[in-house]
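A.B. asks: Kindly generate the corresponding structure for this input.
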Amino acid sequence: MRSLKNIKLKRLYVNYFKLGSNFDYLLEAIEEGDMKSLLEIYAKSSASTQQQTTKLVSFLHKMPLLHVLDIAYNKAEAGKSIPILANNLNQCKALQALCLNDMEAPSHDMELLAQNLPSQLTGLDITGNVMSDTVASHLMVTLPRQLTRLYINVDNLSKSKHNELLHSVHSKLTCLQKLYVKGSPYPGDLVKHGGLALTSCPHLYWLELIPSCDDFIPEDCVATFMKGMQQARSIKSLYLDGVHLDMRSFQELTRLSQLKCLDELGFSRRLLPEGVQSEELDDFVTLY
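C.D. replies: Modelled structure (predicted):
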């Protein structure tokens, strides 16, 4: 770490390495301007303290060329890490991908982040932090239209805000290629909006929907999803972990998946319709 000033580092990958005091050397190098050439930083679960995470995001202006910032699985310092990051994002003119999943940031902190998303982002992962109706309201305004990858959790949302947010996603973000929505307490609405995304986002090739309960999906919501599957142009990977379908709907889903030449259809083993034997499923069907 002490020799970073002697090289023009472009990419730093320290995912899952608990650096301990070495993380402080990294912070020192950034603060002293030795990381000006850095384009990508991948530091999943590498900070040993919340304070180290806060210091890292406070030095973003020292990395003016940064394209990718991935600090997932580092627990945020409540009231500091994410707010400081949010306030510094306007200086990150080159930033394209922001991965902040599973930092356990509280709602108020996520509100500040949602208000300050860089308009040039193409990738955003904020799962594993507290989502609220207020956060969702801000996201509906600030999510950049050119996003190609979006990972969000929608737990804790009211039904109306849940549907407003998901409607905003598939109606506004028509460049999406990967969409991950986790923790929905409204499985029918989740599946319906997933189908609408398949219709509205012609480049969508990867879709994962995870409800937080396994209620049966109503027929009208299933019909919207199947229509989306019929119209989808690019879908290759579809994961429905926790989505509960009846036999007819499951059979139609597998038929359409074959028709679309999916590489993989992920489904919950425990929610297979009665009478479906896992060993009889096609090779592209993966059971969780």
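
A.B. asks: CA only for contacts and neighbour counts going forward, please
C.D. replies: Fine.

A.B. asks: all strands for the chain, in order.
C.D. replies: Counting by DSSP state E, one finds strands in the chain at the ranges 11-13, 40-42, 68-70, 97-99, 123-125, 149-153, 178-184, 206-211, 237-240, 264-267, 285-287.

A.B. asks: tell me what the second one is packed against?
C.D. replies: Here strand 40-42 touches strand 11-13, strand 68-70, going by 3 or more Cα pairs under 8 Å, 6 or more residues apart in numbering; DSSP states H and E.

A.B. asks: can you check the third one too?
C.D. replies: Counting contacts by 3+ Cα pairs under 8 Å, 6+ apart, the secondary-structure elements packed against strand 68-70 are strand 40-42, strand 97-99.

A.B. asks: Tell me the buried residues in the last one?
C.D. replies: Buried residues in strand 97-99, counting neighbours by 16 or more other Cα atoms under 10 Å, are found at A97, L98, C99.

A.B. asks: need the contact list for the second one.
C.D. replies: In this case it means L98. The neighbours of L98, taking Cα atoms under 8 Å, 6 or more residues apart in numbering as the test, are V68, L69, D70, L121, G123, L124, D125.

A.B. asks: go with 6 Å
C.D. replies: L98 makes contact with L69, L124, according to Cα atoms under 6 Å, 6 or more residues apart in numbering.

A.B. asks: would you turn the helices and strands packed on strand 68-70 into JSON lines with distance to V57?
C.D. replies: Converted to JSON lines, these look like this (distance: least, Cα to Cα, whole Å):
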{"stretch": "strand 40-42", "distance to V57": "11"}
{"stretch": "strand 97-99", "distance to V57": "12"}
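
A.B. asks: this one next, for a side-by-side:
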Amino acid sequence: MRLRIDCAYDGTDFSGWAAQPGRRTVQATLEAALATALRLPELRVTVAGRTDAGVHARGQVTHVDVDREVVEASAGRSTDPPLEALARRVDGILPPDLRVRRVREAPVGFDARFSATWRRYAYRIADDRELADPLVRGHVLEWGRRLDVAAMNEASAPLVGLRDFAAFCKQREGATTVRTLLELGWSRDASGLVVGAVRADAFCHNMVRALVGSLVAVGEGRQPATWPAEVMAGRRRDAGVRVLHAHGLTLEEVGYPDDDELSAQAERARARREAIDA
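C.D. replies: Next up is the predicted model:
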């Protein structure tokens, strides 16, 4: 059976999602806890989107394939349904900065990575001394100058759509930097924090934090509202674009199509990925 596992984590003390020798990562920590709970020597999960070191997640999604009998046996004497018992057991093994929010049997055709149609991030900024809160310092960027949200929204609008984001990505040889940015907007939440909502079919390395850095430059008046679009049109990394700190960024949600479209979406996404890597 394929299990869909929704999880959340505080990225502060993790070296990102992907397993790396000698480093504490979300992937390795989750896989170890799952293997212990299921009494398996090892297993490997597939993730919707890898997050960088220091980036947080509320809505990360993974999947793993295991024998149904193994799942049922792991419940032991628990009277809870096997997947609820598994989630509780895994959470009892995990450290407090990584939580399993839900474990369920995935529908046919589900792939945490390739079935996803979009990923949504939020970037939070405290741009006033009165907004600085030590209790959320690990999740909110403190910024010393007041930001003009209206100007940031004006600058964001031309970036939405199917675009080449080479100017905002750390490029890898042979990898495309073309993405479909579905949403990019700024608002103030109830507490007054500036919150950027960023949603795309996928992201390349450093893309969100570089976009935010260019828009903050507009918000504080260092650059005109036309500047981010001009940078993007250059299709190469611009020294003027600052990649902002990771701790202000949180993966909030991953979107999937209806169950009867999961397989088709996965096939389309996998074909694109294989074409890119060829």
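
A.B. asks: May I have the TM-score of the superposed chains?
C.D. replies: Overlay of the two chains. TM-score (TM-score structural alignment, normalised by the length of the second structure): 0.27; 133 aligned residues with a Cα RMSD of 6.5 Å.

A.B. asks: so which of the strands of the first structure comes closest to F250 of the first structure?
C.D. replies: strand 264-267 (9.8 Å; Cα to Cα).

A.B. asks: residues of stretch 87-101 of the second structure that come out buried?
C.D. replies: Under the neighbour-count rule (16+ other Cα under 10 Å), stretch 87-101 of the second structure has A87, R88, R89, V90, D91, I93, L94, L98, R99, V100, R101 buried.

A.B. asks: State the three-state secondary structure for the last one.
C.D. replies: When you say that, I think you mean R101 of the second structure. strand (DSSP: H, G, I helix; E, B strand; the rest coil).

A.B. asks: Can you verify my assumption that it contacts I5?
C.D. replies: No. In this structure, R101 of the second structure is not within contact of I5 by Cα atoms under 6 Å, at 7.6 Å.

A.B. asks: list the residues that contact both of those two?
C.D. replies: In terms of Cα under 6 Å, 6+ apart, R101 of the second structure and I5 are not both contacted by any residue.

A.B. asks: I'd say C7 of the second structure and Q60 touch.
C.D. replies: Yes. Between C7 of the second structure and Q60 there is a contact under Cα under 6 Å: 5.3 Å.

A.B. asks: Can you pick out the residue with more neighbours from the two?
C.D. replies: A count of neighbours by other Cα atoms under 10 Å puts Q60 above the other of C7 of the second structure and Q60, at 25 against 18.

A.B. asks: Which strand or helix spans that one?
C.D. replies: Following DSSP states H and E, one finds Q60 of the second structure within strand 56-65.

A.B. asks: Skip ahead from that strand and say which helix or strand is next.
C.D. replies: In N-to-C order, the element after strand 56-65 of the second structure by DSSP H and E is helix 68-74.

A.B. asks: Show me what that next one is packed up against.
C.D. replies: Of the remaining helices and strands, none touches helix 68-74 of the second structure by 3 or more Cα pairs under 6 Å, 6 or more residues apart in numbering; DSSP states H and E.

A.B. asks: contact partners of the helix or strand following it?
C.D. replies: Once helix 68-74 of the second structure ends, the next helix or strand along the chain (criterion: DSSP H and E) is helix 82-93. Contacts to helix 82-93 of the second structure, defined as Cα under 6 Å, 6+ apart, come from residues A33, L34, A37, E72, A75, V103.

A.B. asks: mind checking how far V195 of the second structure is from L83 of the second structure?
C.D. replies: 35 Å (Cα to Cα, to the nearest Å).

A.B. asks: just L181 of the second structure next, same as before
C.D. replies: When distance is defined by Cα to Cα, L181 of the second structure is 35 Å away from L83 of the second structure.

A.B. asks: before we move on, what about S187 of the second structure?
C.D. replies: Using Cα to Cα, we find S187 of the second structure at a distance of 38 Å from L83 of the second structure.

A.B. asks: F267 of the first structure contacts L287, correct?
C.D. replies: Yes. With contacts counted by Cα under 6 Å, F267 of the first structure reaches L287, the gap being 5.0 Å.

A.B. asks: So between those two, which is more surrounded?
C.D. replies: Using other Cα under 10 Å, the more surrounded residue of F267 of the first structure and L287 is F267, with 20 against 17.

A.B. asks: Could you export the contacts of helix 82-93 of the second structure as CSV, including distance to A210 of the second structure?
C.D. replies: Listed next are those as CSV, based on distance: Cα to Cα, whole Å:
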residue, distance to A210 of the second structure
A33, 34
L34, 34
A37, 39
E72, 45
A75, 45
V103, 34
